[in-house]
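Student: could you work out the structure for the sequence below:
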Amino acid sequence: MTDLSAGRAELRRLALATMFPGFVGQGTPPAWLTRLAAEGLGGVVLFGRNVDPARGDAGVAELTAALRDAGPDLLVGIDEEGGDVTRLDVAGGSTLPGNAALGALDDPEATERVATEMGARLRACGVHLNFAPVADVDSNPRNPVIGVRSFGFDTDLVSRHVAAFVAGQQAQGVAATAKHFPGHGGTSEDSHLTVPSIDDPLEVLHQRDLPPFRAAVKADVKIVMTAHIRFPALDGDRPATLSRPVITGLLREELGYDGLVMTDGMDMHAISRTVGHPEGAVLALLAGVDALCVGGDTVGPETLEAMADAMVSAVESGRLPEQRLAEAAGRVAALRRWLAAARPGPVSGGAAADAARRAVSATGDLRLDGPPLVLQLEDEPSIAAGPIPWGVADLLAERVPGTVVVRLTERAPDVTGVLAEYPDRRVIVGVRGVRRRPWQVGVVTAARALRPDLIVVDHDVNPVADVLGEHYVRTHGAARVTAQAAADLLAGQLAR
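Tutor: Below is the predicted model of the structure:
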């Protein structure tokens, strides 16, 4: 091998070390992944498709063991936020209360215990890094992708729970990720589909959005994930992921963060349908990013090869300093060393179920004189969450035999005939995201006109008072564990 080809091979190794793709399969890793792992691929990201519902955590542990056989240095990441966003519990809904429920409870010690429980489970599954917690402040009630994933709308509350979550999870030797820097909560658009812009002045960003990330840095968070969002007050031309003023200037220099910076999924349209994966990889590295989360749509080697070639060519042309590429790969290696040295502490268990029961709140008369009629208003899930089972309906039917469950959609929202068919039953309506779904407001209004004593179960945040009415339960998210607590409450098995 010539010196030139040897040098190119080393650049390729450094480039591969920055990449974290997804893949298809629940058992043996695909051949392309095994090949790239041997060449120095940084890591992989697990999605719901990689989890066998019949085998659960045991199947995930076997898969991660096979990944370690493919490449001993391969890091395994996952997006296990709890609440609405889960991968391990994709078949039935999360067994962990989400951030909104923990924020509503506002007990940082409980948040730390829940995160500890989550970290222990992830470590047992062979997962090294988790893309949680969300550090965004829920400042825009019409945000289509954050909302319930945030700890809340109060900056100080979000900050203390982000710090607690980071401490709990990392105590189990699983790296935490504060996302989406410098804040995704103020958007009204989804960066999976477009390039949102937050046009607030810089002082607003400093007061509202940055404190939770400062808290994460102070808590020694190991990863910060970027947002594919434009912040004109910082850099009007490029989204944060590709912006040197945001990543190097604000995060590195002003906040003093020296850990691993990772992109949000590059398959998201804000990158893939603008600059594209290869150019996006180069621009992200130039901005100061270290690791490239490729995303869930890339499940083969072609895109990865194009990204690696682009990074190598950028170094060879002088556009990307080799030192910057080596620094990025070095931070991935430093995270690997921290993980190897981590010594998990004890876990008591039961924290998630306890927090869920305490977080669920109720108002009004919830008595059921017999089996109720439950109307579940089915919505379209966010891209971040995906199609995960949710709602109190089936869980209540398990607890109260004879319960009738009817699911209504935007295409068929007429409730009059359904109520006429069951004239003597107490009506319960399950809703989610009513601010973004006016048809649900219409269904509740029509149903309440006919049954004034109906009970609303709201599985989201930012409720509408006229929808909640006088009799309601709030679960602060669509996790299975909080829905179970709501079902217990309605069935008389749980005190308020």
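Student: only C-alpha atoms from now on, for both contacts and neighbour counts.
Tutor: Will do.
Student: the residue lying closest to residue 161 once chain neighbours are set aside: neighbour count?
Tutor: Excluding the flanking residues, the one nearest residue 161 by Cα to Cα, 6 or more residues apart in numbering is residue 108, at 5.5 Å. By the criterion of other Cα atoms under 10 Å, residue 108 has 18 neighbours.
Student: hmm, residue 167 and residue 108 touching each other?
Tutor: No: counting by Cα atoms under 8 Å, residue 108 does not reach residue 167; the two are 10.5 Å apart.
Student: for the comparison step, fold the sequence that follows:
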Amino acid sequence: MTHISRRTFFRQALSFCLAAAFPPFSPSLLPATTVSHLSLEEMIGAMVIGGFRGFKVSKTLPVAGEIRREDLGGVVLYDYDVPTHTPHRNIASPAQVTSLCKGLQSLRPAPLTIAIDEEGGRISRLKQKYGFPPTVSAQALGKRNDPSYTYRRALGIAKTLKSVGITLNFAPVVDLNINPDNPVIGRLQRSFSADPDVVIHQALAFIRAHHDLGIKCTLKHFPGHGSSTTDSHLGFVDITDTWSPIELKPFQAIIQAKKADAVMTAHVFNKRLDTRYPATLSKRIVTGILRDRMGYDGVIISDDMQMGAIRKYYGFEQAITLAIQAGIDILIIANNTIYDPTAIPRALAIIRGLVDRGTISLSRIEASYRRIMKLKAGQVPQKGHVKTS
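Tutor: Next up, the predicted model:
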């Protein structure tokens, strides 16, 4: 019997899961969205979602100027300010959040993306103590494994988001619960299951509920964070020896079902996928696997670029450059691992400088802008040709 090395076996398994029998994916042209009349600043602004401190729109609100000038295309809301360890952030009550969202939208004529992590259970920004309805964790839904029940619970989340004016949910988590002791996934009950088929059916029910009310969803964390043993918020996370190709299956299935509005990348390192960079900064993973081999032509969003796994190992400009070159469409500058009021304007200026110097092409910015506008217009990407068996 011929001996097959672990590395060879891994590569063969990965190729099988990615349906290597299919011909290489060749993206069709994006819709003929006219971008010639837009300023470069508007297109760059669409590529950043920023976090801020403030319960209402005022002259002193840190992001108001960028939004008003259409230099910032989106914001993300939090209920807890991590740097100060206080609840003085963005969320106090349903009426307050509604007023905040209306105020933010009033700052500019073009629709603003207002995002939130509302997974349910422990990862809920709109908590009962602020007057919002209770939610159920993904783990509890997965254990019950009743898509109709999951749909009803997710519909409750979507109704809440719609009622206050939030347009994009950074959910569902489609990571497999491979390591139940995972400090950032398993322990927090964020995964539906270790079984990819359970995850797929639960996630599709969750997404359908949101789509029925016009709320967009984000699959996370590509290419899979469920096997990790450490937290990428804090520092370097290596999943080389724990990750397996089966973790791609939920992403593949949901893309093929044409239900993937957006995909969020993980700041995890896997030397079998890229010997140099973590997923968010890896062209091999973001473009090579997610775009080219899995056929995904929708919006790809980074996890927070200020998290320890990026910030502690890469300079701010270097990380932004690598992420865009990798294929990221939207960068999250959450300002909630550290708080830096200059981070958002610096990120916008960095991207402008990259284009001016020719490091990033104008066509690359235009491609991201078109994808983002499709997402805002409610057009779910129609590609996806990878087998999920």
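Student: re earlier: now do the same contact list for the residue mapped onto the residue nearest to residue 161 of structure 1 from structure 2.
Tutor: For residue 108 of structure 1, the aligned position in structure 2 is residue 147, judged by TM-score structural alignment. Contacts for residue 147 of structure 2 were tallied using Cα atoms under 8 Å, 6 or more residues apart in numbering; they are 201, 202, 205.
Student: gap between the first one and residue 127 of structure 2?
Tutor: Going back to what we said before, that points to residue 201 of structure 2. Computed with Cα to Cα, to the nearest Å, the distance linking residue 201 of structure 2 and residue 127 of structure 2 is 26 Å.
Student: next, the corresponding residue of structure 2 for residue 286 of structure 1: secondary structure please.
Tutor: By TM-score structural alignment, residue 286 of structure 1 lines up with residue 325 in structure 2. Under DSSP: H, G, I helix; E, B strand; the rest coil, residue 325 of structure 2 falls in the helix class.
Student: so residue 325 of structure 2 makes contact with residue 365?
Tutor: No: between residue 325 of structure 2 and residue 365 there is no contact under Cα under 8 Å: 10.4 Å.
Student: quick one on the thing from earlier: so what's the match of residue 286 of structure 1 closest to, chain neighbours aside?
Tutor: In space, residue 325 of structure 2 is closest to residue 283, 6.7 Å off (Cα to Cα, 6+ apart).
Student: how many other residues sit next to the one you found?
Tutor: Neighbour number of residue 283 of structure 2 under other Cα under 10 Å is 22.
Student: that one contacts residue 328, doesn't it?
Tutor: No: using Cα under 8 Å, residue 283 of structure 2 makes no contact with residue 328, being 9.1 Å away.
Student: which position in structure 2 aligns with residue 78 of structure 1?
Tutor: So residue 78 of structure 1 corresponds to residue 116, using TM-score structural alignment.
Student: so that match touches residue 164, yeah?
Tutor: No: contact criterion Cα under 8 Å: residue 116 of structure 2 and residue 164 do not qualify, at 11.5 Å.
Student: re the thing from before, could you check how far the residue nearest to residue 161 of structure 1 is from residue 307 of structure 1?
Tutor: Residue 108 of structure 1 is 41 Å from residue 307 of structure 1, by Cα to Cα.
Student: how far does the helix ranked longest in structure 1 sit from its chain's centre?
Tutor: Longest helix in structure 1 by number of residues (criterion: DSSP state H): helix 322-341. Distance of helix 322-341 of structure 1 from its chain centroid, counting by Cα atoms, centre = their mean, to the nearest Å, is 24 Å.
Student: which residues sit against that helix?
Tutor: 11, 14-15, 17-18, 42, 73, 75, 128, 173-175, 222, 259-260, 285-286, 288-291, 315.
Student: just the buried members of those residues?
Tutor: Buried members of those, scored by 16 or more other Cα atoms under 10 Å, are 11, 14-15, 17-18, 42, 73, 75, 128, 173-175, 222, 259-260, 285-286, 288-291, 315.
Student: out of the residues you listed, which are inside helices?
Tutor: 11, 14, 15, 17, 285, 286, 315.
Student: aligned partner of the residue nearest to residue 325 of structure 2 in structure 1?
Tutor: Applying TM-score structural alignment, one finds that residue 283 of structure 2 aligns to residue 244 in structure 1.
Student: ok, back up a step: next, the contact list for the match of residue 286 of structure 1, please.
Tutor: So residue 325 of structure 2 contacts 281, 283, 360 (Cα under 8 Å, 6+ apart).
Student: the same query, at a cut-off of 10 Å, please.
Tutor: 281, 282, 283, 286, 287, 319, 359, 360, 361, 364 (Cα atoms under 10 Å, 6 or more residues apart in numbering).
Student: just the buried subset of those residues, written out for PyMOL, thanks.
Tutor: Filtering those down to the buried ones (16+ other Cα under 10 Å) takes a single PyMOL command:
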select buried, resi 281+282+283+286+287+319+360
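Student: let me know the closest of the contacts of residue 325 of structure 2 to residue 245 of structure 2.
Tutor: Ranked by distance to residue 245 of structure 2 (Cα to Cα), those are led by residue 286 at 15.0 Å.
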